[in-house]
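Asks: next input, structure requested:
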Amino acid sequence: MDINLVKAFSDNYIWIIEEGTEAVVVDPGEAEQVMDYLAEKQLQLNSILLTHNHDDHIGGVQQISAKYPDASIYGPKETEDIADHIVVDGDSFSLLGQNFQVLKTGGHTEGHISFLMDNVLFCGDALFSAGCGRVFTKDYQAQYDALQKFKQLDDEVQVYAAHEYTQTNLRFAHSMQPSNTAISEALNQVNEMRAKGKPTLPTTIGKEKKINLFLQAEKMEDFKELRDARDKF
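Replies: Below you'll find the predicted structure:
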């Protein structure tokens, strides 16, 4: 089992789960790069996983589906116009010999979900390294609840978020806690990685517990205060 990335737009990561000659694609906001990758690697598309309905996560689905009509599409109810398998919190299904568990992780959108594959988490825009998604729904309780779900996962769980926001998130975290050595060290490391054009993902739940202020918020009100400050950063 391999997991590789395809870059899209300015900072999106489309994740490709590979097993043998088959692949599962997560949140394909653009199509051409995905289809080029599959062709280059001689992979057959098995399925598409969607975390939510924002265009930078679903914009490539129709074009990809036209080329791979047998590929199943799994997503939350808010993607029902394009998904043929609507999944909800607590559902599980198997792809490529792996079990996928569905977690409701709303807040960024009302129906946002994440997929947990053994010790691998595909969390869309619900969780980023050192951050989380904007709460477009204004339902801060839902986003806070999603973060509590993530905190309950094993520290070893690898986090495959959908955007390369780590550097900006850590700059914000450092501005809030300049004496926090874990955050300072992580920022220095990320600055070096980004200078070399390297992705900062995946991260891990264990690492995020140390550097992600949103995960550390003890109350919803604390989380909202942080989120408001990040939105203005």
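Asks: only C-alpha atoms from now on, for both contacts and neighbour counts.
Replies: Will do.
Asks: what about residue 122, how many neighbours?
Replies: As a burial measure, residue 122 scores 25 neighbours (other C-alpha atoms under 10 Å).
Asks: shouldn't it be in contact with residue 159?
Replies: Yes: Residue 122 is within contact range of residue 159, at 6.4 Å (criterion: C-alpha atoms under 8 Å).
Asks: what's the helix or strand where residue 221 lies packed up against?
Replies: Following DSSP states H and E, one finds residue 221 within helix 220-232. Using 3 or more C-alpha pairs under 8 Å, 6 or more residues apart in numbering; DSSP states H and E as the contact test, the elements touching helix 220-232 are helix 140-151, helix 213-216.
Asks: helices and strands around the shortest one, which ones?
Replies: Yep, that's helix 213-216 we're talking about. Using 3+ C-alpha pairs under 8 Å, 6+ apart, the elements in contact with helix 213-216 are helix 140-151, helix 205-211, helix 220-232.
Asks: how about CSV for those, with distance to residue 46 added?
Replies: Output for the helices and strands packed on helix 213-216, formatted as CSV (distance: least, C-alpha to C-alpha, whole Å):
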stretch, distance to residue 46
helix 140-151, 27
helix 205-211, 28
helix 220-232, 37
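Asks: residue 28: which of these is closest?
Replies: Ranking the helices and strands packed on helix 213-216 by proximity to residue 28 (C-alpha to C-alpha) places helix 140-151 first, at 22.6 Å.
Asks: can you pull the buried residues of stretch 150-162?
Replies: For stretch 150-162, a neighbour-count test (16 or more other C-alpha atoms under 10 Å) marks 150-151, 153, 157-162 as buried.
Asks: what about the closest residue to residue 223 other than its chain neighbours, neighbour count?
Replies: In this structure, residue 223 finds its nearest non-sequential neighbour in residue 217, 5.3 Å apart by C-alpha to C-alpha, 6 or more residues apart in numbering. When neighbours are counted by other C-alpha under 10 Å, residue 217 registers 17.
Asks: for the comparison step, fold the sequence that follows:
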Amino acid sequence: MAALDIVRIPVLSDNYVWLVHDPASKATMVVDPAVAEPVLEAAAARGWTITDIWNTHWHPDHTGGNAAIKEATGCKITGPAAEYARIPTLDVQVKGGDKVRLGEHVADVWDVPAHTAGHIAYHFAEGAAIFVGDTMFAMGCGRLFEGTAEQMFANMQKLGTLDDATRVYCAHEYTLSNARFAVTVEPDNAALAERLAAVESARAAGEATVPTSIGEERATNPFLRAPSAAELGRIRALKDAA
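Replies: As a prediction, the model looks like this:
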């Protein structure tokens, strides 16, 4: 099976939209399109036709391009059943345990509530890739807008079961601010100090720091490394106040 082609499209101030193409079937999907025009342009530049949109949650900076992309391409929009009422363009409702397909590639749907009540993620086990929306960031996690520290801790524990090589495709370039906060939580973590230096260099050069990997996060993400829901909640509260 041919590997998926995955393209990062930076939009707005710090969002990343992911354009994912299956070379065998020519199917192409977009994960969390905040806006439409740059996404349509990126697909056209590669000769790809968008067939699907996959949303992880309802926030406008993840769904704002849905309607215009669908109007331009006739694509099918898949997203969380629990947030159907807040994503009016949704065609297919999915929940944890379901499977979704892009050409020959099958992804498992995970329920990962906390950032929003119905947040989901899409895991390609064969491709060692997971699209997590705003659940996990490089050295961070999403704010608990509609959920609890217990839910986010459960999400981190589940993500932690994945292989180190699994690539984590999150939706924002928050890495530098997350790294600077993380070193205050774990000032003696040598891997974290090294990663902070690398991120500072990359961002100074205008380079993206996403995707990340489960292995990198296991070594440096204070939320994934938290030993309990209470500790995760304590760290999240500190980050929110920072």
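Asks: quick one: closest of the helices and strands packed on helix 213-216 of structure 1 to residue 175 of structure 1.
Replies: Proximity to residue 175 of structure 1 (C-alpha to C-alpha) singles out helix 220-232 among these, at 10.3 Å.
Asks: contacts for the closest one next, please.
Replies: Residues outside helix 220-232 of structure 1 that contact it (C-alpha atoms under 8 Å, 6 or more residues apart in numbering): 134, 140-141, 144, 172, 213-214, 217.
Asks: ok, 6 Å please
Replies: Contact with helix 220-232 of structure 1 is made by 144, 214, 217, as judged by C-alpha atoms under 6 Å, 6 or more residues apart in numbering.
Asks: aligned to the last one, what sits in structure 2?
Replies: When you say that, I think you mean residue 217 of structure 1. Matched to structure 2 by TM-score structural alignment, residue 217 of structure 1 sits across from residue 226.
Asks: now do that match against residue 175 of structure 2, distance only.
Replies: Using C-alpha to C-alpha, to the nearest Å, residue 226 of structure 2 is found at 18 Å from residue 175 of structure 2.
Asks: now swap in residue 189 of structure 2 and tell me
Replies: Residue 189 of structure 2 sits at a distance of 17 Å from residue 175 of structure 2 (criterion: C-alpha to C-alpha).
Asks: and for residue 109 of structure 2?
Replies: With C-alpha to C-alpha as the criterion, residue 109 of structure 2 and residue 175 of structure 2 are 25 Å apart.
Asks: repeat that for residue 145 of structure 2.
Replies: 20 Å.
Asks: structure 2: matching residues for the longest helix along structure 1?
Replies: Ranked by residue count under DSSP state H, the longest helix found in structure 1 is helix 181-195. Residues 190-204 of structure 2 are where helix 181-195 of structure 1 aligns, with TM-score structural alignment as the criterion.
Asks: mind jotting down where the strands sit in structure 1?
Replies: 2-8, 12-19, 22-26, 44-49, 72-75, 85-86, 92-95, 98-104, 113-117, 120-122, 158-160, 203-204 (DSSP state E).
Asks: what residue of structure 2 takes the place of residue 170 of structure 1?
Replies: Aligning on TM-score structural alignment places residue 170 of structure 1 opposite residue 179 in structure 2.
Asks: same deal with residue 160 of structure 1?
Replies: Match for residue 160 of structure 1 (TM-score structural alignment): residue 169.
Asks: got the contact list for that match?
Replies: 131, 211.
Asks: redo that, cut-off 7 Å
Replies: 130-132, 210-212 (C-alpha atoms under 7 Å, 6 or more residues apart in numbering).
Asks: looking at structure 1, which residue ends up farthest from its center?
Replies: residue 179 (28.6 Å; C-alpha atoms, centre = their mean).
Asks: for the counterpart of residue 11 of structure 1 in structure 2, the count of nearby residues, please.
Replies: Using TM-score structural alignment, the equivalent of residue 11 of structure 1 in structure 2 is residue 14. Neighbourhood size, residue 14 of structure 2 [other C-alpha under 10 Å]: 10.
Asks: separation between the nearest residue to residue 23 of structure 1 once chain neighbours are set aside and residue 37 of structure 1?
Replies: Closest residue to residue 23 of structure 1 apart from its sequence neighbours, by C-alpha to C-alpha, 6+ apart: residue 45 at 4.9 Å. Residue 45 of structure 1 sits 11 Å away from residue 37 of structure 1, going by C-alpha to C-alpha.
Asks: repeat that for residue 155 of structure 1.
Replies: 31 Å.
Asks: what's the answer for residue 123 of structure 1, then?
Replies: Residue 123 of structure 1 sits 22 Å away from residue 37 of structure 1, going by C-alpha to C-alpha.
Asks: ok, now residue 5 of structure 1?
Replies: Distance from residue 5 of structure 1 to residue 37 of structure 1, by C-alpha to C-alpha: 10 Å.
Asks: quick one: common contacting residues for the two?
Replies: Common neighbours of residue 5 of structure 1 and residue 37 are not found (criterion: C-alpha under 7 Å, 6+ apart).
Asks: circling back to that earlier point, and the contacts of the match of helix 181-195 of structure 1?
Replies: If you take C-alpha under 7 Å, 6+ apart as the criterion, stretch 190-204 of structure 2 is touched by 176, 179-180, 183, 209, 219-220.
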